[in-house]
Structure formats: C-alpha cells, structure tokens
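**Student:** Following is a predicted model, sequence given first.
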Amino acid sequence: MYVEKLNSTGFTGRLETISQYGIAISQFDPTNKNDIKSLKDIHDGGIPKYKDFLKFIRELKAPEEYQSFHKLLDDSISNFIGSMEEMDQHLDNVKETDHLKKSTEHYIAATESMKKIVKELPYGDLK
C-alpha cells in the first residue's frame, strides 16, 4: 500500500525534478533578468507543489522496513524546499550571498539524501 501511494504521486518524476533544478541553477546568470524571472516562475509553482508533497509524505505511514527510506525522503524534500526558498530570497537581491549560501547547503543536503534513497527499499518498486 505504501509503494502504491507513493507511485500515485509520480514519485520518480519528483526526484528527477530535483536533479534538473540543480542543472538549471548551474546555468543561471544572475545578471540576466530572464534567468531571474524563469527561476522565480519555477519557485512559484515548485515551492507549493513540494510543500504539498512533503505534507503527503508526513501523513503517510511507512511500514517498519521502509522507515529509513521514508526518513531520507522527508529529509530530501525538506531540504529541496529550503533550497528553493533561500534561492528565491537571493533572487530578490542577487548581490547578497547569505541566501545563496544557504540555498546551496540545502541543495547539497537534498542530493546527499537522494543518493542514499536509491539504495533503500522500496526504491526499486517506485515509479
């Protein structure tokens, strides 16, 4: 039941988005107003979507054998949201670097959790 509920969310697509976000950020030009607008648009849709997904995860009861996976998933999504929120604040003033640094720290934490997720059950059964 747990796997089916996660699959109903388009789970692997959500994880793919996290890696695609990193690619978008690496190509971001803070002097280009179109890049700033594009990233803000991503945040406008992504932050609420991932907050809803995090709420879903936190309400979902994981079986005992999936507890480690579930914790890593929560960590990854929480940090991804934090990364987008911090980057969004950085975009309001691209000359300041505190929010950029925090965004990077959150993103690194999110990807570190993702690396561990793929080694946990039930990752192989998720779609």
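**Tutor:** Looks like it arrived, so ask away.
**Student:** contacts and neighbour counts: CA atoms only from here.
**Tutor:** Will do.
**Student:** host element of the most centrally placed residue in the chain?
**Tutor:** Central residue check for the chain by C-alpha atoms, centre = their mean: the C-alpha nearest the mean position is that of residue 80, 3.1 Å away. Following DSSP states H and E, one finds residue 80 within helix 67-92.
**Student:** Which helix or strand lies directly C-terminal to that helix?
**Tutor:** Sequence order places helix 98-117 as the next helix or strand after helix 67-92, per DSSP H and E.
**Student:** give the contact list for the residue nearest to the centre of the chain.
**Tutor:** By C-alpha atoms under 8 Å, 6 or more residues apart in numbering, the contact set of residue 80 is 18, 106-107, 110.
**Student:** So residue 91 versus residue 84, what's the distance?
**Tutor:** 10 Å (C-alpha to C-alpha, to the nearest Å).
**Student:** Kindly apply the preceding question to residue 13 instead.
**Tutor:** Noted for residue 13: a distance of 17 Å to residue 84, by C-alpha to C-alpha.
**Student:** Please compare the first structure with the one that follows:
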Amino acid sequence: MEERFKQILALGREYYEKREYDRAEHYLRQVGAHEQFADVQNMLGVIAHDKGNLEEAQACFEGALRINPNYTEAALNLSVTYNDLGRYDEAKRIYQAALSRGQASPGKLDPFVKGRIANQHGELAQAYQDAGLDAEAVV
C-alpha cells in the first residue's frame, strides 16, 4: 500500500474511533475507492446507518462480508440494518449465522476476537516497517 493511502487510512480510522463520522467518511471513502478492506466497508456502513442511509449501510456491510465472510461485527451490523429495513427474516438468518460462527470451541478463540487480534498484529507489523525495522515487522 502506498504511503499516502496508509496516512489516509490512519486518519479515517482515527476520526472513526473518535466518532467524528463526517471527517472519517471523507478519508475512508478515499481508501475504499482504491483498496478493499472489510473494516473500511464496515466503518462506512456504520456511518451511513448513523446518518439514516440504510440502503447504503446495507451495501457497505454486504461488501465487508464479501471481502471477509467471517467478519462477525459486519454481519451483526447487517442484521440490525435488515431489521431496520423491515427485512426481519433476513435479519434473523444473518444474526443466527453470525452466532453459530462465533461459538468458540474449547481451546479456540471466537472468530471476532481472533480477527481483532490479527488486525492488531498487522498494525504492529506496519508500525515496525514504518520505523525501518523490517525484520521485526515480519509476523
């Protein structure tokens, strides 16, 4: 990923975490136009839902799930959006599928938790690489 896009993505995520959705959306849309990140699609869906743009939110959450079918947070967000759109059967189906995928077996992590840890590992590796410590960046 180009340095420019890394910076834009970081700004988008930072503003999203602060719930400054208008600012976040500006940056996340720039990244979303060039790269396929499930978390960016999910964040754009949350922003659209917050603004009441339910059809756009649905498209974003569905996009996140096309990129990563095991993305529990996006599935739950899609379920809520379907419910808000009056598509109760689809909401229930998505919700139940997310719950069944999220059942951790003994000795195994919940896929949602595992995904968050993987994202944090990726961010740490990127920080090492940005600092010029390529050997430490290998995960």
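**Tutor:** Alright, I've got the coordinates. Computed from a prediction, not measured in an experiment: that's the story for all the values here.
**Student:** TM-score for this pair?
**Tutor:** Aligned and superposed, the two chains score 0.32 in TM-score terms (TM-score structural alignment, normalised by the length of structure 1); 65 aligned residues with a C-alpha RMSD of 4.4 Å.
**Student:** quick one: which of residue 91 and residue 84 of structure 1 has more around it?
**Tutor:** When neighbours are counted by other C-alpha atoms under 10 Å, residue 91 of structure 1 and residue 84 differ, and residue 84 comes out ahead with 26 against 20.
**Student:** Next, find the distance separating the more buried one from residue 57 of structure 1.
**Tutor:** Counting by C-alpha to C-alpha, the gap between residue 84 of structure 1 and residue 57 of structure 1 amounts to 19 Å.
**Student:** Please enumerate residues in contact with stretch 79-98 of structure 2?
**Tutor:** Outside stretch 79-98 of structure 2, the residues within contact range by C-alpha under 8 Å, 6+ apart are 49, 54, 57-58, 70, 72, 75-76, 78.
**Student:** rerun that using 7 Å as the cut-off
**Tutor:** Here stretch 79-98 of structure 2 makes contact (C-alpha atoms under 7 Å, 6 or more residues apart in numbering) with 54, 58, 72, 75-76.
**Student:** Show me those that map onto helices.
**Tutor:** Judged by DSSP state H, helices contain the following of these: 54, 58, 72, 75-76.
**Student:** After the helix or strand encompassing residue 6 of structure 1, which helix or strand is next? Please name it.
**Tutor:** Under the criterion DSSP H and E, the helix or strand holding residue 6 of structure 1 is helix 2-7. Along the chain past helix 2-7 of structure 1, the next helix or strand (assigned with DSSP H and E) turns out to be helix 11-26.
**Student:** tell me which residues in that following helix are buried?
**Tutor:** Within helix 11-26 of structure 1, the residues scored as buried using 16 or more other C-alpha atoms under 10 Å are 11, 15, 18, 21.
**Student:** relative orientation of the helix holding residue 80 of structure 1 and helix 98-117 in degrees?
**Tutor:** Between helix 67-92 of structure 1 and helix 98-117, the angle formed by their directions is 160 degrees, by axes from the mean of the first three to the mean of the last three C-alpha atoms, to 10 degrees.
**Student:** Buried residues, helix 67-92 of structure 1. List them.
**Tutor:** Along helix 67-92 of structure 1, the positions that meet the burial threshold by neighbour count (16+ other C-alpha under 10 Å) are 69-70, 72-91.
**Student:** quick one, it and helix 11-26 angle?
**Tutor:** Per the same axes, to 10 degrees, the angle that helix 67-92 of structure 1 makes with helix 11-26 is 30 degrees.
**Student:** mind listing the helices for structure 2?
**Tutor:** For structure 2, the helices defined by DSSP H cover 3-17, 21-32, 38-50, 54-67, 72-84, 88-102, 111-130, 134-137.
**Student:** Now render those as CSV, adding mean neighbour count.
**Tutor:** Formatted as CSV, the entries for those read as follows, by neighbours: other C-alpha atoms under 10 Å:
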stretch, mean neighbour count
helix 3-17, 16
helix 21-32, 19
helix 38-50, 23
helix 54-67, 21
helix 72-84, 22
helix 88-102, 16
helix 111-130, 15
helix 134-137, 14
